[in-house]
Every structure is written in structure tokens, then in C-alpha cells.
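1. A structural model of the following input is requested.
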Amino acid sequence: MRTIGFIGLGHMGGPMAANLVKAGHRVLGHDIVPELLAAAVDAGVAAPGSATATAAAADVVITMLPAGRQVLGLYADEGLLAAARPGTLFVDCSTIDVADARAAHAAAVAAGMRALDAPVSGGVVGAEAATLTFMAGGGAAEFAEAEPLLAAMGKKAVHCGGEGAGQAAKICNNMILGISMIAVSEAFVLGESLGLSHQALFDVASTASGQCWALTSNCPVPGPVPGSPANRDYRPGFAAPLMAKDLGLAARAARAGGVHTELGLRAAELYADFAADSGATEDFSGIIRAIRDASQKGGDQA
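-> Below you'll find the predicted structure:
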């Protein structure tokens, strides 16, 4: 069993740290939000009092933060790397820009540490149920060391390649997801206009060539998939602002690489608008309501 430092105990990090506790590890944690830290302590996480104190006592440091600038700032400006013991493994599970992931890896190595980027897929439900998928970038030895810890928090971990490869896999995967959710939502709205019931469309598409995760696991209409957020008034499993963030990262990478991703760029625009408006507190599947509203306005104008 290892001593794990876990920094970032929000909707994802809190349950992940709790699952490490359940697996028998000693988990030290820190978060700048007192309520989140208190909830983690209730789940068995010890609180040394600061991020640097957490890192100083850990064999492995896991971070789960909102953006790359926070990861890089924590590593360097706030002294996380300087506080840790030489050779400590840093595993960043945040979803950040590929360039930031590579910069974080380089900073860790320069400080005498080892590093792995390991963003996740599965949302809050997956974090709570320990069914996340991890996409890891870094050395084979670092992945092998981290893999038992990832297994305590998820159901699958894939070593995608060198530093930054985990982040690359994450943004590519979520570009597929964002595009497919828009396509599924548009199909349901079209079906409504043609008098087709939600259940009928689901029964056909879920067993035909339209089958995809956005349809069969996260269906954007109530009824066909009882566990989908649509049955909870779109309370987030994976929040729309997070999808907007991930699609923005994919769009930035596509533009930087000169890659033609017409649907990816359009999906990023649609989710940015949705997240800034009615979808600010909704699951990303709630974009069906924005599509339905826009369709209604178009019909009224016609």
C-alpha cells in the first residue's frame, strides 16, 4: 500500500481519493475549498494542511485540477515539486492542453521527479463507481507504477504513449463524443417533428448503424435509458462547461496542427454557446434543449 497525495478534491477528485482509501491506501489530501476538503476527510482522507505538506509526505502525488495553468502554477510557483521527495511520481489526472501537459512533465523531470499525464473519461458517475477509463502518457515504468492506483479508481487504463499522449487521446475521444451527442440530439428533434416517438427511434437506432455511447448510455431524452441525466432534468454527469472546455482544447490543437476538423470546430462553437447560456449547470446532453429551442424559433420565423 502506498501513501498518496491527492490535490483537487472536487466532484471528480473527491470520489477518486475516497476509492483509493477504500483500496487500503493512505491518502493525504488538499483542496482550497474547505467544504470539499471536509467531505474528503469524512471519506477517510487525511488533511496535512497544505498542498506542499501533502506532497512532502507522499510516494505518489495525484492532481485533479480545472486547467493547465493551475497544474503548472502548483508544480512550480506554489512549490509542489520543490516540496516532494526526489523521485516522487506525479500523476496529473486533469484535462489540460497537450502543450501544458508536456510542460508539466518537463518541469517534474527537471526537478528530479517522474511524471505521467492520465486524464479520465467517465464523469462523476464513473468517479463514484470507480469505473473511469484512464488515458496515460509518459514512460512505461511510470505507467506500470501508477497502474494499480488507476485500477482502484477505474476499470481501464491505457498507456497511450509518451508525455502528453494521454491528453491527446482525451481530447480526441471527447471530440467524438461531443459531435455524436449533437448528432443524436438533432436526430431526436427531427424525429419529434416527424411524429416519431422517442422510444421508437431509440429502439431502431440503438440496434442499427446509429448506435453510439451518446445514444445508448447517455440518451438525451427521458425514458429509453433510465440512468441518463435526461431523467434527472439534465443534472450533470458530465457538465456542459467541461465538454465546452474539452472541445476548445481539441479545436486549439487542430488549428495549431493545421488539421481540418469541420465538425469538431462547429461542435466547439455550439457547446461554448450552450455552456455560456442555459447549459451552464446542465449535463452536456442538455444541448438537445438548445437544439429544440432553436428549431422552434426557426419554425416561428418561417
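2. hey, let's count contacts and neighbours off CA atoms from now on
-> Will do.
3. hang on, Glu35 is in a helix, isn't it?
-> Yes - assessed by DSSP: H, G, I helix; E, B strand; the rest coil, Glu35 belongs to a helix.
4. any idea how far Val41 is from it?
-> 10 Å (Cα to Cα, to the nearest Å).
5. what do you get for Ala104?
-> 28 Å.
6. quick one: which of Glu35 and Val41 has more around it?
-> Val41 (19 against 12; other Cα atoms under 10 Å).
7. quick check: closest non-adjacent residue to that one.
-> Nearest residue to Val41 in three dimensions, chain neighbours excluded: Ala47, at 6.9 Å (Cα to Cα, 6 or more residues apart in numbering).
8. so what secondary structure elements neighbour whichever strand or helix holds Leu265?
-> Secondary-structure assignment from DSSP states H and E places Leu265 in helix 262-276. Contacts defined by 3 or more Cα pairs under 8 Å, 6 or more residues apart in numbering; DSSP states H and E place helix 262-276 against helix 165-193, helix 240-257, helix 287-301.
9. output the ones you listed as CSV; include the columns mean neighbour count.
-> Below are the helices and strands packed on helix 262-276 laid out as CSV (neighbours: other Cα atoms under 10 Å):
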stretch, mean neighbour count
helix 165-193, 21
helix 240-257, 20
helix 287-301, 15
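10. could I get the ones you listed as CSV with distance to Gly68?
-> Shown next, in CSV, are the helices and strands packed on helix 262-276 (distance: least, Cα to Cα, whole Å):
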stretch, distance to Gly68
helix 165-193, 11
helix 240-257, 11
helix 287-301, 26
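11. show me what counts as buried in the helix holding Leu265.
-> Residues of helix 262-276 classed as buried: Gly264, Leu265, Ala267, Ala268, Glu269, Leu270, Tyr271, Ala272, Asp273, Phe274, Ala275 (neighbour count, 16 or more other Cα atoms under 10 Å).
12. please provide the structure for the following sequence as well, for comparison with the first:
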Amino acid sequence: MRIGWIGLGNMGAPMSGRLVAAGHDVHGFDLSETARAAAAEQGVTLEETVAATVADADVVFTMLPNHDIVKAVLGGEDGVLANAKQGAVVVDSSTIDIDAARELHETTTAAGLRFLDAPVSGGISGAAAGTLTFMVGGDEAVLEDVRAVIDVLAGRIFYTGGAGNGQAAKLTNNMMLGITLAATAEGAVLAERLGLDASTFWEIAKVSSGDSWALRTWYPIKDVVETAAVNRDFQGGFATALLRKDLDLAIAAGGSTSTALPFATAVRQRMDQLIELGLGGQDCSVLVKLVDGELTNDTLDADVTATLSQENTP
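-> Below is the predicted model of the structure:
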């Protein structure tokens, strides 16, 4: 198939590269020269506009930071909806607001195209290995039409139901990730201060009740887990600002469903502190620096304690 790919960053470059390796004709666009270069190394044909990227594409993937950018890329004279061929499938693998995803289903369908909200979990390592988990909302028949393409990128594909349900699953999952990341950072620091060898404790926790994906993949002590961002000074990976955005969307969903989310709110405060300290672009596991006191804020502990001790009714 001919595939248009918009958003060639940490996730988009390896994902689009896997489609090239599988024999698809992949055309890509990104504003970042660094991202474009990374995708070119993967064999992606670079285009100068969104319109050129999606021309004649059977499937268009978008992997972008937020729903405002997704809407801008799809709309407008140079956008996807005005330039993709009728019947093409737009697969948005960004993590965006649930209501925004539902709106995009409507506008895409009205333009004569088809749409799936299909966010992913598994991080950069999963993107490179083709083991991502896809959470797909929309028309199940549309998913079946492009399943073979998504299979190249996925370890698992879950059909979650109607429009927006993929985003609902992703936001809930990422909220849980943020909370378990905070627990992992606190546990890692406590274990070291109690005199435990970091690698030994990690081996214990990963086969015990303290296990989590964050622990196995992101353990924030150097030289324990190869894939952890701490080994590369927290560069790359899942940016603090993006986790903060996802927590914000999850908390908003909690408000709309009268679901109290005090732990998610506490972790969002931690992310806010990191952003205020200029670390929004670093991997979110840099949170460990707040836990171990390398980064300090006089009001942080008081703020978090207050959040957890008060009823948090949306």
C-alpha cells in the first residue's frame, strides 16, 4: 500500500520505518529536520507538505503531540481531508482528548474518508520492535480493512468499541502508568537508602507484588534496566510534558464521569514541578530526581500531601 505518515518523531520514525521494511511505499512529513533525517534513514520518502504526503495514500497515519495539532493537520487547504483520496483510512495514533477524537470521526467521515482513533502503548522500544499495543476505536469493519498494515507495527491490537474508545483506553492506561511510575521512583530511592543493591531489589520486585511495566522497563537507577532513560540522562523517551498532558486529559475524563482521581492529581502536580524546573522535554522518569532530593521545591511535599489527604471530587 501507499502510506502517508505525519509526525516522524521518537515514535513515528521507527514505526514508519517498519512499514517500509515490510514493503509499503511510505511518504512522511514533519516540521523537525532532526525527525525528518531519522525517518529518511529508515527509508521513508520525505515530502515538503501534508498535501503531498497524503496524495494517493491508501492509509494515513498521524502521530502528533496533541489534539490541536491533529485537527490542524487534518483541516485546511493543505490538510489531510482536502487532499487524501476518497475512501482512504486515517489512523490517528496520537494521544488526544476523547471528545476531540469523536469530533474527528465525524469530520473525517463527512469529508468522504474513514477514521480510527488508534493510540498505542509500548514506548520507543515497542515502536522499533513492532510490539506496540494498539487500542482502536471506530468502525470495526474499517479496522479489518487496515489490520494487515497495523499488524506490522503491533504486538497486540484491541478493538475497544465506537468512536473515541481507543483514546478512553489509552488515557486510562497512561494515568495508571503515571501512578505506577511515581511508586517505582519512590521505591527505588527508598531501597537504595535502606542499603539494598539496586539490581538485586529490582530482581525481587519484578517477580513480586511490586512489579509493574514501569519497574521492568523504566527502573530509574543507572545500569539496572537497559531500556531505562536514566542511562541516557533522561534524554528521549516519553517526555514529562506529554505525560502531564495525558494525566490532564484523564483527570478531565474523571471530572466528566464523577470519578475522583486523587493519585493521578498528585502525580500531575509532580509533573508540573518538573516542567517549572525546565524538564518538560526530558523523559518523565526524571521524576526520581524529585524523590531523591536532587531537585527540590519547598512546597512540593506539602502540595502532594494535601492532595492525597483531601477528598478529590471532580
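13. what does the helix holding Leu265 of structure 1 correspond to over in structure 2?
-> Taking TM-score structural alignment as the measure, structure 2 aligns residues 262-276 with helix 262-276 of structure 1.
14. so how far is that stretch off the chain centroid?
-> 17 Å (Cα atoms, centre = their mean, to the nearest Å).
15. with structure 1 superposed, average distance for it?
-> Aligned to structure 1 and superposed, stretch 262-276 of structure 2 gives a mean residue distance of 1.7 Å (mean Cα distance after the TM-score superposition for structure 1).
16. burial count for the corresponding residue of structure 2 for Gly123 of structure 1?
-> Aligned by TM-score structural alignment, Gly123 of structure 1 pairs with Gly123 of structure 2. Residues contacting Gly123 of structure 2 under the criterion other Cα under 10 Å number 16.
17. can you check the one 3 residues further on too?
-> For Gly126 of structure 2, the number of neighbouring residues by other Cα under 10 Å comes to 19.
18. now swap in Gly195 of structure 1 and tell me
-> Neighbourhood size, Gly195 of structure 1 [other Cα under 10 Å]: 8.
19. so it is in which element?
-> Using DSSP H and E, Gly195 of structure 1 falls outside every helix and strand.
20. any idea how far Arg292 of structure 1 is from it?
-> For Gly195 of structure 1 relative to Arg292 of structure 1 (Cα to Cα), the value is 14 Å.
21. how about Val45 of structure 1?
-> Distance of Val45 of structure 1 to Arg292 of structure 1, given as Cα to Cα: 44 Å.
22. quick one on the thing from earlier: what lies in contact with the helix holding Leu265 of structure 1?
-> Identification of contacts with helix 262-276 of structure 1 by Cα atoms under 8 Å, 6 or more residues apart in numbering yields 175-176, 178-179, 182, 240-241, 243-245, 247-248, 250-251, 280-281, 287, 290.
23. so Arg2 of structure 1 makes contact with Asp59?
-> Yes - counting by Cα atoms under 8 Å, Arg2 of structure 1 touches Asp59, with 6.4 Å between them.
24. looking at the two, which is more packed in?
-> Taking neighbours as other Cα under 10 Å, Arg2 of structure 1 and Asp59 compare with Asp59 leading, 17 against 13.
25. the more buried one and Thr3 of structure 1, how far apart?
-> 5 Å.
26. Ala23 of structure 1 too?
-> 12 Å.
27. so which of those two has more stuff around it?
-> Thr3 (18 against 15).
28. which residues touch that one?
-> Neighbouring residues of Thr3 of structure 1 by Cα under 8 Å, 6+ apart: His25, Arg26, Val27, Leu28, Ala57, Ala58, Asp59, Val60.
29. can you tell me the element the third one falls in?
-> Secondary structure assignment for Val27 of structure 1, by DSSP H and E: strand 26-30.
30. and Ala239 of structure 1, what does it touch?
-> Ala239 of structure 1 makes contacts with Ala280, Thr281, Glu282, Asp283, Phe284, as judged by Cα under 8 Å, 6+ apart.
31. now do Leu300 of structure 2
-> Contacts of Leu300 of structure 2 by Cα under 8 Å, 6+ apart are Arg270, Gln273.
32. relative to Glu41 of structure 2, how far out is it?
-> Distance, Leu300 of structure 2 to Glu41 of structure 2, by Cα to Cα: 43 Å.
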